[in-house]
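Novice: Predicted structure and sequence below. I'll ask about it afterward.
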Amino acid sequence: MAQEFSQLEEKSVCDVLIVGAGMVGASTALGLSKLGLDVVMIDAFAFSKDIPEYTPSYDARSTALSWGTREILEQLDVWTDIEPSVCAIEQVHVSEKGCFGTTRMHAAEYGQEALGYVVPNQCLGQSLLSKVYERSLPFYSGVKVSHISQGKDFHQVHLSSIEQPEQQKVLNTRLMVIADGTESSTAKLLGIAYQVEKYSQHALVANVSTALPNEGVAFERFTKKGPLAMLPLRESDCALVWTHDEKEIQAHLDMSDAEFCKALEESFSERLGPIERCGERVSYPLKLVRAEEQCRAGVLLLGNAAHSLHPVAGQGFNLAIRGVAAFLAYIDESVKQGLDYRSLAPLNKFCQSRMDDQNKTIALSDQLVKVFANPSHILNLARDIGLVGLDNIAPLKTIFAERAMGLADRKAHFNT
């Protein structure tokens, strides 16, 4: 169970301090513990003594997992726990409203049992935290970083209680991994700036039920007002991610359930029959955020703290977990060779090795948003031809599928 701030020993020492106990932070902690490092994890959210059903990191949304992410979660001993609750994506269907072009991808075409999976965030979070508790990893909740004194061999990290800010303690760490989310407040304490590109869009997320079973098909539907994704959950349930401008999103939030289901039917088409029910609807603004520095001596940013992207291609967590796996491989190799993993030169080399994957994944999401948002009739025809062409040109379709499945960067995996 999560420990309270009062249980943290003054001036304790660890190899790695992980700031943030979300999906990225907890995965990193589990991986490092398997490598034999002394790890401490903290989170600003005050976790209950039992495994919570809700935290800001593990909310009612769902996450798309690529096949490559499944392989990484298997290495972290998490996959077996969540497998009963995941839904396999056996097909992906991409279309644009008002156009005849479509792209279909089937798992069997690529020799896989699934193109990916969809998992409720709460389920993944409970599994990760269960493993953290099972391994008795030091984890303190309701704690934030208030100041960082950087040193040659250790950083002195000043921690304070969220409930009683006057209570402060110092923890010495060789390496601090910052994984506390988009535009990290901890990174900003170090003067790390962020590049932010706002999309002038919001995403509405909800779970919906349809008259017909989804049969493991994930739908990506591009409309003039923004993309709409329906990810398969249980037989007739789907996780909806619907992108619009803020005004349209607010109008959809203000609708009755019946009105909202009707509006969704009109945009999605009737591939799954009428929309019969919808759950709670929530929204959040969309933006592309990248840290101007992803590392310093003894400091590394991972996950949304390093890069946060548009959800249109469902690749945010998949990119992040590949970064975690690559980091674990870097630490493993450094420890085996007796190298200093906290020094700036090797950390910077590691970060540079991740740039190609980051740039390609971010470009995929960014360009999908911008191309399908353009109302030009010429572009409309090009998109239509493009969807048909992608469906019929096997090599191009394979490249697209491999990136979506997280198989284009297999070297990101680690061994334990």
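Specialist: Thanks, I have the structure now.
Novice: From now on I want contacts and neighbour counts done on CA atoms only, so please keep to that.
Specialist: OK.
Novice: so where does the residue nearest to residue 277 when sequence neighbours are not counted fall, helix or strand?
Specialist: Nearest residue to residue 277, sequence neighbours excluded (Cα to Cα, 6 or more residues apart in numbering): residue 209, at 5.1 Å. Per DSSP states H and E: residue 209 is located in strand 194-210.
Novice: just residue 260 next, same as before
Specialist: Element membership for residue 260, per DSSP H and E: helix 257-268.
Novice: repeat for residue 383
Specialist: Element membership for residue 383, per DSSP H and E: helix 377-392.
Novice: and the residue lying closest to residue 33 once chain neighbours are set aside, what does it touch?
Specialist: Leaving out its chain neighbours, the residue that sits closest to residue 33 by Cα to Cα, 6+ apart is residue 39, at 6.7 Å. Neighbour list for residue 39: 14-18, 29, 32-33, 137-138 [criterion: Cα atoms under 8 Å, 6 or more residues apart in numbering].
Novice: Format those residues as CSV; extra columns: distance to residue 81, neighbour count and secondary structure.
Specialist: Output for those, formatted as CSV (distance: Cα to Cα, whole Å; neighbours: other Cα atoms under 10 Å; DSSP: H, G, I helix; E, B strand; the rest coil):
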residue, distance to residue 81, neighbour count, secondary structure
14, 29, 17, strand
15, 28, 17, strand
16, 26, 22, strand
17, 26, 27, strand
18, 23, 26, strand
29, 17, 30, helix
32, 19, 23, helix
33, 18, 16, helix
137, 19, 19, coil
138, 22, 18, coil
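Novice: and the angle for the longest helix along the chain with helix 377-392?
Specialist: Criterion DSSP state H: the longest helix present in the chain is helix 344-373. Using axes from the mean of the first three to the mean of the last three Cα atoms, to 10 degrees, the inter-axis angle of helix 344-373 relative to helix 377-392 is 110 degrees.
Novice: And helix 344-373, what does it pack against?
Specialist: strand 226-232, strand 295-296, helix 316-337, helix 377-392 (3 or more Cα pairs under 8 Å, 6 or more residues apart in numbering; DSSP states H and E).
Novice: next, the one to line up against it:
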Amino acid sequence: MQLTHLSGSFPRAFWRIGKTVTLTFFSVLLFSGCECDTACDERITGGSDPNSGGSNGSSSSSGGTPNGGSADDIALNCSELDPDTVYLLGSFQEFTGDRRVLIDPEEPEALCTAFPDGVDGGAVTSSGSLIYTHHGNNVTFDGGTIYQLTQDPLTLSSDGLEWTYPINPNNNDEQLLFGKSTQLFIHHDSSAAEVVDIYQAKLESTDKVIYRNDESDPYYTLERSDPFDSQVYMLGVTPDGSLLMGDSQTGLILVDTDRQLTRLDAPGTPPYRFKETSRLFTDSVTGSPSVWVVLEEFNGADTPSDWRRWSLDLTTLTVSDDGLFATPPQDVATETDKLKLDADGVLWQIAYSPLDAEQNLTSYLVRKPTQASGESSAIIYSDAYNPDDTRSWSRQERPFARIGLIGELVTAP
């Protein structure tokens, strides 16, 4: 079972860093200038080690064309995705919102395309379809159109020299809704896995306002006297249709279908920095439907944050502290808010390396179990920087996904 949450998109009937980028949340200027890297070389030679992209090797591929591949060879079936898998929505092209590509980072050679320019996240439905939010070329925080993807694979030129990304790829995608906010949530009928309600959340003045199914009638409003005093995070929808939210001062909140609010006793002390992701699971001991949520413990501007998991038992409404997630690998310097929980409650998170001597960095996808599990974190996929290789992605035998600054994680809502 999955908690129906979307931050940036929702379900059903419903670049590696390139030349000059201002990365505001790092407050640094990044420089590189390549179209391929060590990870690309390993894709060409058939290397399947999921950690192979994490090495900062300096080997480069010279010459060569895509004549060793075909569209069928590299296609990932976008209509039969696994809701339990955490996918990476990356890009072939640095510094742009187009040429996006979805991969399973543990089996990255298969590619799911195609997306229009301006995609902002997505989710996998229980039936394996992919839903995404589209903002157009000018991304804003006012929301966008929600589509269900119809796959348009890459094509290879007749001379076998160059891949072509589909033109107007969303022309055949089903438009589901025009979203008022990038925070979108759905309620499934658990017996039929069909969408019952669609929720949208938006900050209006100092209040967090939630709409259901349309943009004209507010479903619920969380009144706040000061948005900097108490921040409300939208986390998901439970199987009975209750909205799950987190308040930085009080903890978890449930709003039932009668619009009655219940604040739950929380472990720890405020303020709580919830991350807008969550996952429904069945407790192996009690058999109760439960929810995992993620919190960040900010340790200061120059100190890495700690990341913590809570569990909510939806039968007893008891909130438990599951402890911290494992520390990141040594190569990782900065972790981002781009994160998802998998079906086992493990945290998947996009992160970055320290800047090197030439002010370049590498993007990583890190898998982090809880410390209580006794397992260590690991780099699953990365953009391995290779300054000697300038071949365009379209000339690679097997194009590969870059995380870069626009990478997103996609899984069941």
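Specialist: Arrived safely, thanks for sending. Worth saying up front: this structure is predicted, and the values here are computed from it rather than measured.
Novice: Quantify their similarity with the TM-score.
Specialist: The TM-score (TM-score structural alignment, normalised by the length of structure 2) is 0.24; 173 aligned residues with a Cα RMSD of 7.4 Å.
Novice: residues of the helix holding residue 260 of structure 1 that come out buried?
Specialist: Neighbour counts using 16 or more other Cα atoms under 10 Å place 257, 260-261, 264-265, 267-268 of helix 257-268 of structure 1 among the buried residues.
Novice: Tabulate those residues (CSV), appending distance to residue 72 of structure 1.
Specialist: CSV is the format used below for these (distance: Cα to Cα, whole Å):
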residue, distance to residue 72 of structure 1
257, 38
260, 38
261, 37
264, 35
265, 36
267, 36
268, 33
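Novice: And for residue 164 of structure 2, the neighbour number?
Specialist: 14 (other Cα atoms under 10 Å).
Novice: Sorry, slip of the keys, the one I care about is residue 175 of structure 2.
Specialist: Residue 175 of structure 2: 18 surrounding residues under other Cα under 10 Å.
Novice: wait, is it part of a strand?
Specialist: Yes. Applying DSSP: H, G, I helix; E, B strand; the rest coil, one finds residue 175 of structure 2 inside a strand.
Novice: mind listing what the nearest residue to it once chain neighbours are set aside touches?
Specialist: Of all residues not flanking residue 175 of structure 2 in the chain, residue 147 sits nearest, at 4.5 Å (Cα to Cα, 6+ apart). Counting by Cα under 8 Å, 6+ apart, residue 147 of structure 2 makes contact with 14, 131-134, 173-177.
Novice: Does residue 147 of structure 2 lie in a helix or a strand, and which?
Specialist: strand 145-148.
Novice: Now do residue 133 of structure 1 against residue 28 of structure 1, distance only.
Specialist: Residue 133 of structure 1 sits at a distance of 14 Å from residue 28 of structure 1 (criterion: Cα to Cα, to the nearest Å).
Novice: out of the two, which sits in the busier spot?
Specialist: Taking other Cα under 10 Å, residue 133 of structure 1 and residue 28 do not tie; residue 28 has more neighbours (25 against 16).
Novice: so which helix or strand takes in the residue nearest to residue 260 of structure 1 when sequence neighbours are not counted?
Specialist: In space, and not counting its chain neighbours, residue 260 of structure 1 is closest to residue 252: 6.2 Å by Cα to Cα, 6+ apart. Assignment of secondary structure by DSSP H and E places residue 252 of structure 1 within helix 246-254.
Novice: Tell me the helices and strands packed up against that helix.
Specialist: If contacts are counted by 3+ Cα pairs under 8 Å, 6+ apart, helix 246-254 of structure 1 sits against strand 194-210, strand 282-291.
Novice: nearest to residue 363 of structure 1, of those strands?
Specialist: Closest of these to residue 363 of structure 1 is strand 282-291, at 10.4 Å (criterion: Cα to Cα).
Novice: The closest one - contacts with which helices or strands?
Specialist: Where contact means 3+ Cα pairs under 8 Å, 6+ apart, strand 282-291 of structure 1 is packed against strand 194-210, helix 246-254, strand 307-308.
Novice: Specify which member of the buried residues of helix 257-268 of structure 1 is nearest to residue 389 of structure 1.
Specialist: Nearest to residue 389 of structure 1 among the buried residues of helix 257-268 of structure 1, counting by Cα to Cα, is residue 268 at 22.3 Å.
Novice: Quick check: the spatially closest residue to the closest one that is not a sequence neighbour vs residue 94 of structure 1, distance?
Specialist: Nearest residue to residue 268 of structure 1, sequence neighbours excluded (Cα to Cα, 6+ apart): residue 221, at 6.8 Å. If you measure residue 221 of structure 1 against residue 94 of structure 1 using Cα to Cα, the figure is 6 Å.
Novice: Please enumerate the strands of the stretch 151-300 of structure 2.
Specialist: Ranges of strands within the stretch 151-300 of structure 2 are 155-156, 163-164, 174-178, 183-189, 194-204, 207-212, 218-222, 232-237, 243-247, 251-255, 261-263, 273-282, 289-297, based on DSSP state E, counting those that start in this stretch.
Novice: Need the winner for burial among the ones you listed.
Specialist: Of all those, strand 232-237 has the most neighbours on average by mean count of other Cα atoms under 10 Å, namely a mean of 28.
Novice: Could you confirm the residue nearest to residue 268 of structure 1 falls within a strand?
Specialist: Yes. The assignment for residue 221 of structure 1 is a strand, going by three-state DSSP.
Novice: what's near enough to touch it?
Specialist: Residue 221 of structure 1 makes contacts with 94-97, 227-229, 268, as judged by Cα under 8 Å, 6+ apart.
Novice: Could you give me the PyMOL syntax to select whichever of those are buried?
Specialist: Entered in PyMOL, the line below selects the buried ones among the contacts of residue 221 of structure 1, by 16+ other Cα under 10 Å:
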select buried, resi 94+95+96+227+228+229+268
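Novice: Nearest to residue 128 of structure 1 among the contacts of residue 221 of structure 1?
Specialist: Distance to residue 128 of structure 1 across the contacts of residue 221 of structure 1 (Cα to Cα) is lowest for residue 229, with 26.1 Å.
Novice: The closest residue to that closest one other than its chain neighbours: neighbour count?
Specialist: Sequence neighbours aside, residue 220 is the residue nearest to residue 229 of structure 1 in space, at 4.5 Å (criterion: Cα to Cα, 6+ apart). Close neighbours of residue 220 of structure 1, defined as other Cα under 10 Å, add up to 22.
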